[in-house]
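Undergrad: Generate coordinates for the sequence data below:
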Amino acid sequence: MAKIIPFKAVRPTRSKVGLVASRSYDSYTLDERDSRMSYNPYSFLHIINPGFKYDQKLTGEERYRLVRNRYLEFKEDEVFIQDDKPSFYVYRIEDRFDQVFNGIIAASSALDYEKDIIKKHEDTLEKKEKLFKTYLKTVGFNAEPVLLTYPDNAVIKDIIIETQDAFPEYEFTMTYRDTHYLWKIEDETKIQAIQKEFETINTIYIADGHHRSASSYLMSKDDLANEKKSYNFFMSYLIPESDLRIHEFNRLIKDLNGLTKEEFLIQLDSIFRIENRGELPYHPSKAHHFSMYLDGEFYSLYLRKTIYKFENELEKLDAQVLYKTILKPILGIDDLRNDERIKYIHSRNEAVTLKTEIDSGNFKIGFGMVSATIHQMKAIADAGLKMPPKSTYIEPKLRSGLTIYEY
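TA: Model (predicted):
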């Protein structure tokens, strides 16, 4: 039984929402951030990068306190307003690739995270969890929802469609040519109907935001949770599984771990059927087929299934196959999170970026694969297993500052 509740969101005014909303902080290059903050005083980036005002790089709790100050200034200047009534928020994204995402922004239960009703498929770093918990407690708000996915539900879908018949609170297009819409659901009957349907759902899955949900759970275990009921929930964007889009991350490696090209290919031959495709790009089309780019040539790699054993759902995942057969035993990359010899690029940029990075000499070799499926992600989570880092690039990518959940 998944529990979600409405909340009184703090939101940008209608006239400024397109200026306030931003992509996640880490998705910008330094030059992009500086440019946007220089010409747009309303960007949410000013809140999460408060040192820009003083031309200083701030870290730790000093930065957190100034984030809080910038946030309060946006409220004082009435760039942000708070809704009078607890609401659910229907959020629709139409991106430049003609993909459409429809879901509900709500507050999800931290207890559901503890009880494994909200399931995880990725590992989290304890240090990062604690840092973000401190951040949330200091700034007093969360501005980017955790992306959760649930089995398609006809009742919830009908309520979303009916809500979208009305004039939206927001309709704006970003410079990336994605258009965003937001509607409020304040009607008690509809709120209760949505809650009732989620109570029939035994499991929902984290698609993106594992550290944010883990940090929120840590806050719920804090002594203050008894006094601040808001600590027991965290902001989430819940979308049906059919709306979720999963892409792959491809891998770039700086060297061949001391091997010559010929020595490397010979070791590879015992595990894969290898075909040199020359300069013609090769994109794998099925599971356990991989692409490889090395010394200006593309290769196809087909896993020899008599050699590799699929012992569980995780072992069937191509990111795990690549790690177990090439990255760790041949190229010597054990720590996929921290080894500086490996870089991940998502498949949106795969064709150009992979070839350019290797041809320029920044990296020696690159690997591509097909994307994981929602069924794999769920099966791995259900088995209590964890994917390797950067196994999935999941869409939609949400905007910060569109709705804010205060603690």
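Undergrad: from here on, contacts and neighbour counts on C-alpha atoms
TA: OK.
Undergrad: Report the central residue of the protein.
TA: residue 208 (3.5 Å; CA atoms, centre = their mean).
Undergrad: what sits against that one?
TA: 146-148, 394 (CA atoms under 8 Å, 6 or more residues apart in numbering).
Undergrad: give me that answer again for 6 Å
TA: Contacts for residue 208 were tallied using CA atoms under 6 Å, 6 or more residues apart in numbering; they are residue 147.
Undergrad: three-state assignment of residue 196?
TA: helix (DSSP: H, G, I helix; E, B strand; the rest coil).
Undergrad: I'd like the distance between it and residue 162.
TA: 17 Å (CA to CA, to the nearest Å).
Undergrad: quick one, which of these two is more surrounded?
TA: residue 196 (17 against 10; other CA atoms under 10 Å).
Undergrad: Check the spacing between the more buried one and residue 147 real quick.
TA: Using CA to CA, residue 196 is found at 20 Å from residue 147.
Undergrad: what about the helix or strand that contains residue 89, distance to the chain center?
TA: Using DSSP states H and E, residue 89 maps to strand 88-94. Computed by CA atoms, centre = their mean, to the nearest Å, the chain-centroid distance of strand 88-94 equals 17 Å.
Undergrad: what's that strand packed up against?
TA: strand 100-109, strand 179-185 (3 or more CA pairs under 6 Å, 6 or more residues apart in numbering; DSSP states H and E).
Undergrad: So which residues of the stretch 201-350 of the chain form helices?
TA: 210-220, 261-269, 318-322, 350-359 (DSSP state H, counting those that start in this stretch).
Undergrad: Other residues contacting the third one?
TA: Counting by CA under 6 Å, 6+ apart, the neighbours of helix 318-322 from elsewhere in the structure are 288, 391.
Undergrad: let's see 10 Å
TA: For helix 318-322, the surrounding residues in contact (CA atoms under 10 Å, 6 or more residues apart in numbering) are 248-251, 286-290, 303, 308-310, 314-315, 324, 326-328, 367-372, 387-392.
Undergrad: If any of the residues you listed are buried, put those into a PyMOL selection.
TA: Selection of buried members from the contacts of helix 318-322 for PyMOL, criterion 16 or more other CA atoms under 10 Å:
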select buried, resi 248+249+250+251+288+289+290+303+314+315+326+327+367+368+369+370+371+372+387+388+389+390+391+392
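Undergrad: Looking at the contacts of helix 318-322, which are in strands?
TA: 249-251, 289-290, 303, 367-368 (DSSP state E).
Undergrad: now residue 154: how far from residue 123?
TA: 32 Å.
Undergrad: out of these two, which sits in the more crowded spot?
TA: residue 123 (13 against 10).
Undergrad: Quick check: next helix or strand after whichever helix in the chain runs longest?
TA: In the chain, taking DSSP state H as the definition, the longest helix is helix 60-76. Under the assignment DSSP H and E, the closest C-terminal helix or strand after helix 60-76 is strand 80-82.
Undergrad: Please give the structure of this sequence too, so both can be compared:
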Amino acid sequence: MAIVKPFKAVRPTRAIVGLVAARPYQSYTVNERESRMEYNPYSFLHIVNPGYKYDQEVTGKERYKLVKNRYLEFKEDGIFVQDEKPSFYIYKIVNRYGQKFNGIIATTSAEDYERDVIKKHEDTLAKREQTFKTYLKTVGFNAEPVLLTYPDNDTIAKIIRETQKGHAEFEFTMTYRDTHYLWKIDNKDTIATIQKEFEKMETIYIADGHHRSSSSYLLYKDEKGRNPSHNGTESYNFFMSYLIPESDLVIHEFNRLIKDLNGLTKEEFLIKLDEGYRIENRGLMPYNPSKPHHFSMYLDGEFYSLYLRKTNYQFKTALDALDAQLLYKTILRPILGIHDLRNDDRIEYVNGKHEMITIKSSVDSGEFMVGFGMCPSNVQQMKQIANEGLKMPPKSTYILPKLRSAITIYEY
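TA: The predicted structure follows:
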């Protein structure tokens, strides 16, 4: 039984929401951030980069306290206003490729996370979890929802369609040419219907935001332990999420770039590859794999196709059948000596929205020696891995939609 709850969102005013909303802080280069803050006083980047006001870098807890101050200033100046009634928020994104994403911004339960009603498919780093937990506790708000996915549901889909016939609270287009729409649902009967439909679901799945959800869970555990009057209704029991149906989720792959051949010559490397793969030289024309367990490779100015010799590899779990895991177990670890996919600086990742020509140019530049391309995984693979209690390797999926910060804000 999945628990979702409405909440009183803090939101930018309609007139400036497009100026306030921002991509995640880490996705900007330093020059991009400074340019946006210089010319846009309303950008949420001013809140999460509070040192800009004093022309200096501020880090750690000192930065978190200043983030809270900037946030309160935005509220005092009327840039942010809190809704009076608990609501669900129907949120639609149409990106520049014409892909449409429809879902509900709500709060979801930290207890559901603990009980594995909200399932995970990626490992998290303890240091990042603790850092973001401290951040949430200090600033007292969360401005970017976790992306969750649920089985397609006719009743919820009908409510979303009917709501979208009405006047949107927000409608704005960002510089990346994606258009965002927001509708508010504060009708008690409609809210109850949505909640009942989610209560029928045994599980929902984290698509993107594993660190944000795990940090919110750690905050919940801390606050629950400190509160002798805990009753389960406190704000820390929940975290903000954007829930979309599985059919709306788009998954791209992450391709791999490797800086060296682990001391092997090109010929030695190809011979070792031949033990596990049937190799075909595709020449100068970019090659993309067409089905799972096949890879493309760019090496020394030429493209290759790699076809797994299945007699040498057993699929015992859903994770074994995942291409990112297959590449790691058969090539990256045993041949190229890459054991730590998160921290080894010999490997870099390129999301699959970029074509193999990006792999080619990166290798041709001399920065990398070899690149691998793969097919994207799918929702069913992601769910099966989560259901088996397994975790994907890092950078196994590049999932859309990518959300903006500060369109709705949840206060703890």
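Undergrad: List the TM-score for the superposed pair.
TA: TM-score of the superposed chains, computed with TM-score structural alignment, normalised by the length of the first structure, equals 0.99; 407 aligned residues with a CA RMSD of 0.9 Å.
Undergrad: quick one: what's aligned to residue 308 of the second structure in the first structure?
TA: Under the alignment by TM-score structural alignment, residue 308 of the second structure pairs with residue 303 in the first structure.
Undergrad: Skip the chain neighbours and tell me the closest residue to that match.
TA: Nearest residue to residue 303 of the first structure in three dimensions, chain neighbours excluded: residue 272, at 4.6 Å (CA to CA, 6 or more residues apart in numbering).
Undergrad: Residue 57 of the second structure versus the aligned partner of that neighbour in the second structure, what's the distance?
TA: The alignment partner of residue 272 of the first structure in the second structure, by TM-score structural alignment, is residue 277. Separation of residue 277 of the second structure from residue 57 of the second structure (CA to CA): 50 Å.
Undergrad: What residues of stretch 256-268 of the second structure count as buried?
TA: Residues of stretch 256-268 of the second structure classed as buried: 256-259, 261 (neighbour count, 16+ other CA under 10 Å).
Undergrad: Among those, which one lies nearest to residue 219 of the second structure?
TA: Distance to residue 219 of the second structure across these (CA to CA) is lowest for residue 256, with 34.5 Å.
Undergrad: State the distance from the equivalent of the closest one over in the first structure to residue 323 of the first structure.
TA: The alignment partner of residue 256 of the second structure in the first structure, by TM-score structural alignment, is residue 251. Using CA to CA, residue 251 of the first structure is found at 10 Å from residue 323 of the first structure.
Undergrad: Report the mean positional deviation between the longest helix of the first structure and the second structure in the superposed frame.
TA: By mean CA distance after the TM-score superposition for the first structure, the fitted helix 60-76 of the first structure averages 0.7 Å away from its aligned residues in the second structure.
Undergrad: tell me which residues of that helix are tucked away?
TA: Using 16+ other CA under 10 Å as the test for burial, helix 60-76 of the first structure gives 63-68, 70-71, 74-75.
Undergrad: Equivalent analysis for stretch 230-246 of the second structure, please.
TA: 236-246.
Undergrad: Sort out for me which of those are in strands.
TA: 238-245.
Undergrad: Could you list the residues in contact with the longest helix of the first structure?
TA: So helix 60-76 of the first structure is contacted by 10-12, 42, 44, 46-51, 53, 57-58, 78-82, 131, 134-141 (CA under 10 Å, 6+ apart).
Undergrad: Same check on stretch 191-202 of the second structure?
TA: By CA under 10 Å, 6+ apart, stretch 191-202 of the second structure touches 1-6, 86-88, 104, 116-118, 150-151, 153-156, 159, 185, 188-190, 204.
Undergrad: Show me how far it is from its chain's centre.
TA: Offset of stretch 191-202 of the second structure from its chain centre (CA atoms, centre = their mean): 24 Å.
Undergrad: Please give me every residue in contact with the residue of the second structure most remote from its centre.
TA: Most distant from the centre of the second structure: residue 267, at 38.7 Å, with distances by CA atoms, centre = their mean. When contacts are counted by CA under 10 Å, 6+ apart, residue 267 of the second structure touches residue 273.
Undergrad: how close does it sit to residue 273 of the second structure?
TA: According to CA to CA, residue 267 of the second structure stands 10 Å off from residue 273 of the second structure.
Undergrad: burial measure for the counterpart of residue 352 of the second structure in the first structure, as a count.
TA: Under the alignment defined by TM-score structural alignment, residue 352 of the second structure is paired with residue 347 of the first structure. Neighbour count for residue 347 of the first structure, taken as other CA under 10 Å: 20.
Undergrad: Surely residue 347 of the first structure touches residue 370?
TA: Yes - counting by CA atoms under 10 Å, residue 347 of the first structure does reach residue 370; the two are 9.2 Å apart.
Undergrad: intersection of neighbour lists for these two?
TA: Shared contacts of residue 347 of the first structure and residue 370, defined by CA under 10 Å, 6+ apart, comprise 247-250.
Undergrad: and of those, the nearest to residue 282 of the first structure?
TA: residue 250 (13.2 Å).
Undergrad: mind listing what the closest residue to the closest one other than its chain neighbours touches?
TA: Nearest residue to residue 250 of the first structure, sequence neighbours excluded (CA to CA, 6+ apart): residue 368, at 4.8 Å. Contacts of residue 368 of the first structure were listed using CA under 10 Å, 6+ apart, and they are 248-252, 282-284, 289-293, 300-301, 318-319, 322, 345-347, 350-351, 354.
Undergrad: ok so, going back, counterpart of the residue farthest from the centre of the second structure in the first structure?
TA: So, by TM-score structural alignment, residue 267 of the second structure is matched to residue 262.
Undergrad: tell me which residues in stretch 30-38 of the second structure are buried?
TA: Buried, per 16+ other CA under 10 Å, within stretch 30-38 of the second structure: 33-34, 36-37.
Undergrad: sorry, back to before: of all the helices of the stretch 201-350 of the first structure, which one is nearest residue 94 of the first structure?
TA: helix 350-359 (22.3 Å).
Undergrad: mean shift of the closest one relative to the second structure?
TA: Mean for helix 350-359 of the first structure is 2.0 Å (mean CA distance after the TM-score superposition for the first structure).
Undergrad: Show me what that helix is packed against.
TA: Helices and strands touching helix 350-359 of the first structure, as assessed by 3 or more CA pairs under 10 Å, 6 or more residues apart in numbering; DSSP states H and E, comprise strand 249-253, strand 289-294, strand 342-346, strand 365-368.
Undergrad: Could you export the ones you listed as a markdown table, including distance to residue 402 of the first structure?
TA: Output for these, formatted as a markdown table (distance: least, CA to CA, whole Å):
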| stretch | distance to residue 402 of the first structure |
| --- | --- |
| strand 249-253 | 27 |
| strand 289-294 | 39 |
| strand 342-346 | 25 |
| strand 365-368 | 34 |
